[in-house]
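Enquirer: Pasting the sequence and the predicted coordinates here, then a few questions.
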Amino acid sequence: MRALSSSSCAAVRALHPSNPSFSFARFVSSARNINFFLSPSPQLSRSHFSPNGDSRFCVVVVMRSLCSMPSPHMFDLNESVYYCSEVGDGGGGGLAEEDAKASIPVRAFFFSTSIDLRGLTDQNKANLIGCPRRDNKANFISPSSRMSNYVVLRFGDANSNSFGMGGGLSGSNCCYMVVFQYGSVVLFNILDHEVDGYLKIVERHASGFLLEMRKDEYEVRENPALQTWMQGGLDYIMLQNLNIDGIRIIGSVLGQSIALDYYVRQVDGMVAEFTDINRGMEKTGTFTMERKKLFQLVGKANTNLAYVILKLGIFERSDIAWKDAKYVQIWEYLRDEFELTQRFSTLYSKLKFVEHNSRFLQEILQNQKSDFLEWLIIILLGAEIVIFVFDIAHKSI
């Protein structure tokens, strides 16, 4: 009750315009049993919150029984009275507006199997972000580092985003692009109509373009009042603030996820092809396949496995996660959220199926070749016998 402000009283008095002298304190003291509780009623939507952004809570006052009160002030029995009480300092926008402002869109793309990071950085040196040190100065990535497979580029007004002073990315015109050597590109705080322009910057240095670009979307929300370092949700993660290290961690997991999705689909295609071959063998009892095509499938399977393990670094932890324990939380949560370990296990199981079938088919091809050589030897021996017999018969004449 002590938290109720004068605006709360005014809200209750508004319910009885017939008596402007109605006192909220008198109303409360006259009731023997008043229940205050937060109402889950759909009537209390975000429209009941103050448009100027004051933090408010809505309460339902339910009158169970009343003392004698003058009839002009009387409330009906069990009547619910809705009022809002201010508890904030009046700063910022409304709840919906604040959520929209704190939301940072994240988009991951995979459209090629290789990107020339050296050429990309040479043409975008002004936008290049180094690996931050404890003194907040740029320390550019060395070739021996595990982080040498990607670069971070910043666009927009860098002064509007003071990461080193605890500031966040939301609400600024600063945007970031994380580009990975294996072909993934992750964009932070970039609007839909601006995406193509930023991707074209990378396309000039990409090779091995895919027939269809893969895309995934995610969301980061900033909440400086968050009690814990991070909090997960459905298709979003909430942080106290998103800084450069957070961008690196989130970008690395999303980049691996979108690339892994492509290789999973590649392996699914090989599994479907071997399934069709097995179905044909089941119906006809014969197997016809060129050795060259089989070797191509085997090579493709081995290449996909090598790309996932070596280039994607699916089992390598980021340097940032090694140095700071709080980023391990984000790294482990996102890996679990995108099910990287489970998806790799599924991919590996499918590759084992491909390996088993390819080995079986290789044995069939080898047996077919052995049968052919055996028949060729038999034919040559038969021809030699025929020639020998013919020579003997010719001499006897």
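Expert: Cool, the structure landed.

Enquirer: can we go C-alpha only for contacts and neighbour counts from here?
Expert: Will do.

Enquirer: nearest spatial neighbour of residue 99, skipping sequence neighbours?
Expert: residue 221 (7.8 Å; Cα to Cα, 6 or more residues apart in numbering).

Enquirer: Confirm for me that the one you found is in contact with residue 233.
Expert: No - using Cα atoms under 8 Å, residue 221 is not in contact with residue 233, being 9.9 Å away.

Enquirer: more crowded one of those two?
Expert: Taking neighbours as other Cα atoms under 10 Å, residue 221 and residue 233 compare with residue 221 leading, 26 against 11.

Enquirer: Point me to the helix or strand that includes the more buried one.
Expert: If you go by DSSP states H and E, residue 221 is part of strand 206-222.

Enquirer: try this one side by side with the last:
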Amino acid sequence: MNLLSLYLSHPLTTATVEYALDITLSRGVENGYYGKSDTLHVVLAPFGVLTLIAEGKKEILDALSLLRVSLDAPGLITQDYPILIDSELPTLFKVTNNEIILREASTLNLNIIALAISQSVGLEHYEKRLDTLFLQSRRIVESIHTFSISRRAHLMQFAKRLALTRHDMVSNLLLLDKPNILWDNEDAENLYTRLAFILELNDRHETALSKLSQIKEDVLLVMDIINHKKSEFLEWIIIILIAVEIVMGIIEFIR
């Protein structure tokens, strides 16, 4: 079996997927949706990642064509994984860096695999967004000596983007807590835990949050400097007004 997971620049609705692929989507793991036909297993994650599982690559490419999703789109984030079925496997599953081997391809197992790969794809999307924010943060710090009060609005907008990125990462990717279904199924929990380890989901998530904290510190530093400049500017205005008042008082006294 072949698995392909991709981040959708324009999220698909469940109705669009059902109509295009002629399948019915049901509520799956962690607010996601899944559906299957004789040749295709589809999982639509709530954070904009679509995962397709099929026996051959042709079925996946045909489904993407029906959904009008092109693999040649610039900046498209995808991950693929081969899934092998071995009924004689001594354990329920075996996961390596190169393949996933299952004793049986149950709907739950495929949904758990799709969730983990989807989280990896979604995390890669945020990693690339963070790289862009990190470069912008560096440019802001490098130009700190020329940063004027008039650019305070620009910095506030940057801080807003940073906060929204952090919020989306924590709330959308669902990496801080295991899916609820895992609490009632030890085998599914072990499969998800193994996949999370192989894909380094927790380590990558912590690294991303660390970058966010560093960018936040840079923004706070620049904001402190701008506020200091603003205070100096106001102090000089007060000094000038006092000086003008003194001069006018002296002139009035001489008259």
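Expert: Noted; the coordinates are in hand. What you see is a predicted model; the values in this text were computed from it and never measured.

Enquirer: Any figure for the gap between the residue nearest to residue 99 of the first structure and residue 230 of the first structure?
Expert: Distance, residue 221 of the first structure to residue 230 of the first structure, by Cα to Cα, to the nearest Å: 10 Å.

Enquirer: Can you pull the residues that touch both of those two?
Expert: Both residue 221 of the first structure and residue 230 are in contact with 237, 238, 239, where contact means Cα atoms under 8 Å, 6 or more residues apart in numbering.

Enquirer: Could you report the neighbour count for the alignment partner in the second structure of the first one?
Expert: The equivalent of residue 237 of the first structure in the second structure is residue 100 (alignment by TM-score structural alignment). Residues contacting residue 100 of the second structure under the criterion other Cα under 10 Å number 17.

Enquirer: Report the contact partners of residue 100 of the second structure.
Expert: By Cα under 8 Å, 6+ apart, the residues touching residue 100 of the second structure are 81, 82, 83, 84, 93, 94.

Enquirer: Across to the first structure, which of these hold up?
Expert: With both residues aligned by TM-score structural alignment, their matches' Cα atoms under 8 Å, the contacts of these that the first structure also has are 82, 83, 84, 93, 94.

Enquirer: who touches the third one in this structure?
Expert: With contact taken as Cα under 8 Å, 6+ apart, residue 84 of the second structure is in contact with 1, 99, 100, 101, 102.

Enquirer: now residue 212 of the second structure
Expert: Contacts of residue 212 of the second structure (Cα under 8 Å, 6+ apart): 130, 162, 166.

Enquirer: That one: what secondary structure?
Expert: Secondary structure, DSSP: H, G, I helix; E, B strand; the rest coil: residue 212 of the second structure is helix.

Enquirer: and the gap between it and residue 130 of the second structure?
Expert: Distance from residue 212 of the second structure to residue 130 of the second structure, counting by Cα to Cα: 7 Å.

Enquirer: got it, and residue 29 of the second structure?
Expert: In terms of Cα to Cα, residue 29 of the second structure sits 27 Å off from residue 130 of the second structure.

Enquirer: Out of the contacts of residue 84 of the second structure, which is nearest to residue 24 of the second structure?
Expert: Set against residue 24 of the second structure, the nearest of these by Cα to Cα is residue 1 (21.2 Å).

Enquirer: Just to check, residue 85 of the second structure is in contact with residue 104?
Expert: Yes - between residue 85 of the second structure and residue 104 there is a contact under Cα under 8 Å: 6.0 Å.

Enquirer: ok, the counterpart of residue 115 of the second structure in the first structure - contacts?
Expert: Alignment note (TM-score structural alignment): residue 115 of the second structure maps to residue 252 of the first structure. Counting by Cα under 8 Å, 6+ apart, residue 252 of the first structure makes contact with residue 318.

Enquirer: After the strand or helix carrying residue 252 of the first structure, which helix or strand is next?
Expert: For residue 252 of the first structure, the host element (DSSP H and E) is helix 244-284. For helix 244-284 of the first structure, the following helix or strand on the C-terminal side (DSSP H and E) is helix 291-306.

Enquirer: That next one - contacts with which helices or strands?
Expert: Counting contacts by 3 or more Cα pairs under 8 Å, 6 or more residues apart in numbering; DSSP states H and E, helix 291-306 of the first structure packs against helix 244-284, helix 340-396.

Enquirer: Trace residue 299 of the first structure over to the second structure, please.
Expert: So residue 299 of the first structure corresponds to residue 160, using TM-score structural alignment.

Enquirer: can you tell me how far that match sits from residue 167 of the second structure?
Expert: Separation of residue 160 of the second structure from residue 167 of the second structure (Cα to Cα) stands at 11 Å.

Enquirer: ok, now residue 229 of the second structure?
Expert: 31 Å.

Enquirer: Which of the two has more residues huddled nearby?
Expert: residue 229 (15 against 11).
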